[in-house]
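Chemist: here's a sequence, model it:
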Amino acid sequence: MPSSYRLVRMLWLKTTMQLRTDSLRKLCQVSRHSSGPPAQSVTPAPFTSDRRATSRHRHVPLHTLPLLHPSRLHRSAPCLHLCRQASTTGGAGWYEGVADSIPVHVTEQLLTWVNQATGLPWWATIVCTTFALRTAITLPLGAYQAVVVAKVEGLQPEIAELAKRLHYEISVRAKEKNWTDKKCRYQFKKNLKRIVSELYVRDNCHPFKASVLIWVQLPMWVCLSLALRNLSLGLSEATTALQGELTVGGALWFSDLTLPDSTWIVPISLGLVNLLITEIFALQRREASKVQKYVTHFIRGISVLMVPLAATVPSSMALYWLSSSCVGLGHNLLLRSPRLRRLCHIPPMRSDSDTPYRDIASSLVAKYIK
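Modeler: Purely as a prediction, here's the structure:
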């Protein structure tokens, strides 16, 4: 019986030692990938069937023996610390996530390529890139937006005529079927919505298509802004080398493009240009609705808030915002030209004029000066 007991105990100890050895081997493999020195393998003591050796170590349970030496555990601590630090920094905010996205990095490469291909200073690179992108992308979309808006305005007389006929037919049907006023209003709105949708499909001028310009221009504005921010702050190894070029790539009073404009000349100019664009759009609407008036006031508030914001960001970003607004103002005025509107096949509108620029200047003088 004692020999059987020793045999069972020996088998149990051998199995336990084998499991501990496998676990230790996995831990050593993990430690090789850490920043600290690699953990050395620990070979268990040879198992022996000697009764005296077994009895000598019987008072020390196997599960209480450490798998690694305390010094080894201490050396592997930096690996665990780095892993925890990486896991905590991985949950960055959405702003940093967008700034580190692929479109922003592609925009950084585009700006770097333009600067190296043209040999221009960085301030001229920003201005020329802004002009090229807005002319190649947003100007055609602006012309398409003008076509859609003109078609929608041209459909208003036809919609008004169909609404009158629909109102008459519903009144006749209401007398036949004894409809209530609520039922009549419901049928009128339902059928009028269907008729207007059919007209939009017929002329291919759904009002949602007029918002394509915003959905393209806004992401482009965000990508260029964040790309210039990354280049100015040198947040990565690739942008660190370019940060030195931006420190001397400015002109006039903003010689360092990585610092905010302390004179506030660029931010104030940005606010004035944005307000001018807003007022020109407001003058185009002769009979604005309440919603349009609220939207105009909201855009005016955003234009004013952009001034202190542009004074806190690097000058490269503020210069891009000013360049983009100036190019947008030029495109808006260009799309008022009767010759260009005929060239782009933009249907005539009630607000069209043979002398659009003279009319805009006289309207601004009459509204704000006299």
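Chemist: rest of the way, CA atoms for contacts and neighbours
Modeler: Will do.
Chemist: what's the longest helix in the chain?
Modeler: helix 2-31 (DSSP state H).
Chemist: buried ones in it, by neighbour count?
Modeler: Neighbour counts over helix 2-31 (16 or more other Cα atoms under 10 Å) mark 10, 17, 21, 24, 25, 28, 31 as buried.
Chemist: what's the answer for stretch 215-222, then?
Modeler: So stretch 215-222, judged by 16+ other Cα under 10 Å, has buried residues 220, 221.
Chemist: in which helix or strand does residue 266 reside?
Modeler: helix 265-284 (DSSP states H and E).
Chemist: got the angle for whichever helix or strand comes after that helix vs helix 265-284?
Modeler: Sequence-wise, the next helix or strand beyond helix 265-284 is helix 290-310, with elements assigned using DSSP H and E. Interaxial angle of helix 290-310 relative to helix 265-284 (axes from the mean of the first three to the mean of the last three Cα atoms, to 10 degrees): 170 degrees.
Chemist: following element in sequence after the longest helix of the chain, please.
Modeler: With secondary structure assigned by DSSP H and E, helix 2-31 is succeeded by helix 51-56.
Chemist: what's near enough to touch residue 163?
Modeler: Counting by Cα atoms under 8 Å, 6 or more residues apart in numbering, residue 163 makes contact with residue 192.
Chemist: how near is it to residue 156?
Modeler: Shown here: residue 163 relative to residue 156, a distance of 10 Å by Cα to Cα, to the nearest Å.
Chemist: tell me which element the nearest residue to residue 155 once chain neighbours are set aside falls in.
Modeler: In space, and not counting its chain neighbours, residue 155 is closest to residue 199: 7.8 Å by Cα to Cα, 6 or more residues apart in numbering. Following DSSP H and E, one finds residue 199 within helix 181-203.
Chemist: counting by contacts, list what whichever helix or strand comes after that helix packs against.
Modeler: Counting by DSSP H and E, the next helix or strand C-terminal to helix 181-203 is helix 212-233. Applying 3 or more Cα pairs under 8 Å, 6 or more residues apart in numbering; DSSP states H and E, we find helix 212-233 packed against helix 94-99, helix 102-118, helix 139-154, helix 237-247, helix 315-334.
Chemist: among those, which is nearest residue 223?
Modeler: helix 102-118 (5.0 Å; Cα to Cα).
Chemist: distance from the chain centre to the helix or strand following the closest one, please.
Modeler: Next in sequence after helix 102-118, counting helices and strands by DSSP H and E, comes helix 122-133. Put simply, helix 122-133 sits 21 Å off its chain's centre (Cα atoms, centre = their mean, to the nearest Å).
Chemist: what's the neighbour count on residue 257?
Modeler: If you count neighbours by other Cα atoms under 10 Å, residue 257 ends up with 28.
Chemist: list the contacts of it.
Modeler: Here residue 257 is in contact with 123, 232, 246, 247, 248, 249, 250, 314, 315, 316 (Cα under 8 Å, 6+ apart).
Chemist: stretch 233-242 spans what distance, first to last residue?
Modeler: 10 Å.
Chemist: would you do the same for the sequence below? I want to compare the two.
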Amino acid sequence: MYALQAGSRCVSSRPHQRLRGAFVRPVNAVRTLSVFQEVTSSLVSLHEISGLPWLALVPLITFGLRTAFTLPLSVWQRKRIVKQQELRKVVQATTPVVKLRLAASTQANSKSAKAFEEEEGNVATTLQKPSLSPDQITLLALKETRSRQKKMFGESKVQLWKNALLPLVQIPLWVSVSMGLRELTKQRLVDSNLTHANPLQNIDSLDYVSRISSLDLSLPLDGLPILAPLLLGTLALLNVEHNGRVMTTTTSETMGIKLAPNPSSKVSQSMQSILNVSRLSCIFFMGVSSQAPLLLSAYWISSQLYSLVQNLLLDWLWPYQR
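Modeler: The predicted structure is shown next:
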């Protein structure tokens, strides 16, 4: 009997011991990344120091982080994209010239070869250069255009690889704050910076502030479950449609000249595919937000609102035209 008790004490005192090939883990042992824990701790500290309610603090944090980290990169990227588009127009104008030069060179070589054959009595020569086909001329012209474009981009310091810097900063920032808020809302979260009403009081007699103070921010909004998904989906869809319209706007359209689009072109098909995937992601995002905590949905909504205002401001200051 004593041996059984001693064995049970030994097992209970060492929860990570292997029992018959199995690994016993404590119930409360949950792996979490320290980065997300630091984000959660920072959010709690800001909430305690500022004294602001969560539904006001989270949008302010969103605007502050986006202004400090992503707005300078967005301005830099928009200026760079506009410069790239200006240089691309110059480079694309050289493609027909290169094609004409290659075609003229091929025609001159063929004429000289015929003249040589007539003089030598149709004797084959190994020094004759093979003539270029139209497909080969097009391919060589594209290679020349790309090499000139790369050279011009390098001279102007607007290389294409710099366009990846903004997503490399924006995506980790969005994921870190989202996961930090997700860690914060794993338990019941009621705003402590608001005055709480009497729990025995009828909810219909409460004012607006008292109703907000009684909300559990770790759960979706039960009173209006469609409100957060509707706001988030509307803002996300506005961003997608606005960016799609900007990317397809040409210089002639801004001057009042409407051109018939070519839906069968590769550029048009690629753009439509990207827009369709973005629209479907907005619908998926709405479904996720319907089950997400209210505080996390508030962060997503404020982030989409900031993106919309930022895009409108950038289009007004540095318009993009194809």
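Chemist: any idea what the TM-score comes out to?
Modeler: The TM-score (TM-score structural alignment, normalised by the length of structure 2) is 0.70; 261 aligned residues with a Cα RMSD of 3.1 Å.
Chemist: returning to what we had before: which residues are in contact with the helix holding residue 266 of structure 1?
Modeler: By Cα under 8 Å, 6+ apart, helix 265-284 of structure 1 touches 261, 296, 299-300, 303-304, 306-311, 318-319, 321-322, 325-326, 329, 351, 360, 363.
Chemist: whichever of those residues end up buried, select them in PyMOL.
Modeler: In PyMOL, this line selects whichever of those come out buried by 16+ other Cα under 10 Å:
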select buried, resi 261+296+299+300+303+304+306+307+310+311+318+319+321+322+325+326+329+360
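Chemist: name the element the alignment partner in structure 1 of residue 17 of structure 2 belongs to?
Modeler: Mapped onto structure 1 by TM-score structural alignment, residue 17 of structure 2 lines up with residue 83. In this assignment (DSSP H and E), residue 83 of structure 1 forms part of helix 77-89.
Chemist: count of neighbours near the counterpart of residue 211 of structure 1 in structure 2?
Modeler: By TM-score structural alignment, residue 211 of structure 1 lines up with residue 164 in structure 2. Around residue 164 of structure 2 there are 10 other residues, counting by other Cα under 10 Å.
Chemist: same question for residue 159 of structure 2.
Modeler: Counted by other Cα under 10 Å, the residues lying close to residue 159 of structure 2 total 17.
Chemist: now do residue 156 of structure 1
Modeler: Around residue 156 of structure 1 there are 12 other residues, counting by other Cα under 10 Å.
Chemist: need the counterpart of it in structure 2.
Modeler: By TM-score structural alignment, residue 156 of structure 1 lines up with residue 88.
Chemist: and its match, which helix or strand is it part of?
Modeler: Assigned by DSSP H and E, residue 88 of structure 2 falls in helix 71-92.
Chemist: and that helix, how far from structure 1 on average?
Modeler: For helix 71-92 of structure 2, the mean deviation from structure 1 after alignment is 1.3 Å (mean Cα distance after the TM-score superposition for structure 1).
Chemist: now that helix against helix 54-65, angle please.
Modeler: Here helix 71-92 of structure 2 runs at an angle of 50 degrees relative to helix 54-65 (the same axes, to 10 degrees).
Chemist: what residues does helix 71-92 of structure 2 touch?
Modeler: 145, 148-149, 152-153, 158, 162-163, 165-166, 310, 314, 318-322.
Chemist: can you flag the buried ones in these?
Modeler: Buried among those (16+ other Cα under 10 Å): 145, 148, 149, 152, 153, 158, 163, 166, 310, 314, 320, 321.
Chemist: which residue in structure 1 aligns with the second one?
Modeler: Under the alignment defined by TM-score structural alignment, residue 148 of structure 2 is paired with residue 195 of structure 1.
Chemist: residue in structure 1 matching residue 182 of structure 2?
Modeler: Match for residue 182 of structure 2 (TM-score structural alignment): residue 229.
Chemist: what's the distance between its match and residue 222 of structure 1?
Modeler: Counting by Cα to Cα, the gap from residue 229 of structure 1 to residue 222 of structure 1 is 10 Å.
Chemist: now residue 241 of structure 1
Modeler: For residue 241 of structure 1 relative to residue 222 of structure 1 (Cα to Cα), the value is 23 Å.
Chemist: then residue 201 of structure 1?
Modeler: 33 Å.
Chemist: with residue 138 of structure 1 instead?
Modeler: 14 Å.
Chemist: pipe the buried ones among the contacts of helix 71-92 of structure 2 into JSON lines and attach distance to residue 231 of structure 2 per row.
Modeler: Formatted as JSON lines, those follow (distance: Cα to Cα, whole Å):
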{"residue": "145", "distance to residue 231 of structure 2": "45"}
{"residue": "148", "distance to residue 231 of structure 2": "46"}
{"residue": "149", "distance to residue 231 of structure 2": "42"}
{"residue": "152", "distance to residue 231 of structure 2": "43"}
{"residue": "153", "distance to residue 231 of structure 2": "40"}
{"residue": "158", "distance to residue 231 of structure 2": "37"}
{"residue": "163", "distance to residue 231 of structure 2": "29"}
{"residue": "166", "distance to residue 231 of structure 2": "25"}
{"residue": "310", "distance to residue 231 of structure 2": "18"}
{"residue": "314", "distance to residue 231 of structure 2": "23"}
{"residue": "320", "distance to residue 231 of structure 2": "27"}
{"residue": "321", "distance to residue 231 of structure 2": "30"}
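Chemist: out of those, the closest to residue 136 of structure 2 would be?
Modeler: Looking across those and measuring by Cα to Cα, the closest to residue 136 of structure 2 is residue 145, at 14.1 Å.
Chemist: just to revisit the earlier point, tell me which of the helices and strands packed on helix 212-233 of structure 1 sits most buried.
Modeler: helix 315-334 (a mean of 21; mean count of other Cα atoms under 10 Å).
Chemist: which helices and strands does that helix pack with?
Modeler: helix 122-133, helix 212-233, helix 265-284.
Chemist: just put these in TSV and tack on distance to residue 68 of structure 1.
Modeler: Output for these, formatted as TSV (distance: least, Cα to Cα, whole Å):
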stretch	distance to residue 68 of structure 1
helix 122-133	57
helix 212-233	45
helix 265-284	62
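Chemist: please identify which of those helices is closest to residue 94 of structure 1.
Modeler: Nearest to residue 94 of structure 1, of all those, is helix 212-233, at 12.7 Å by Cα to Cα.
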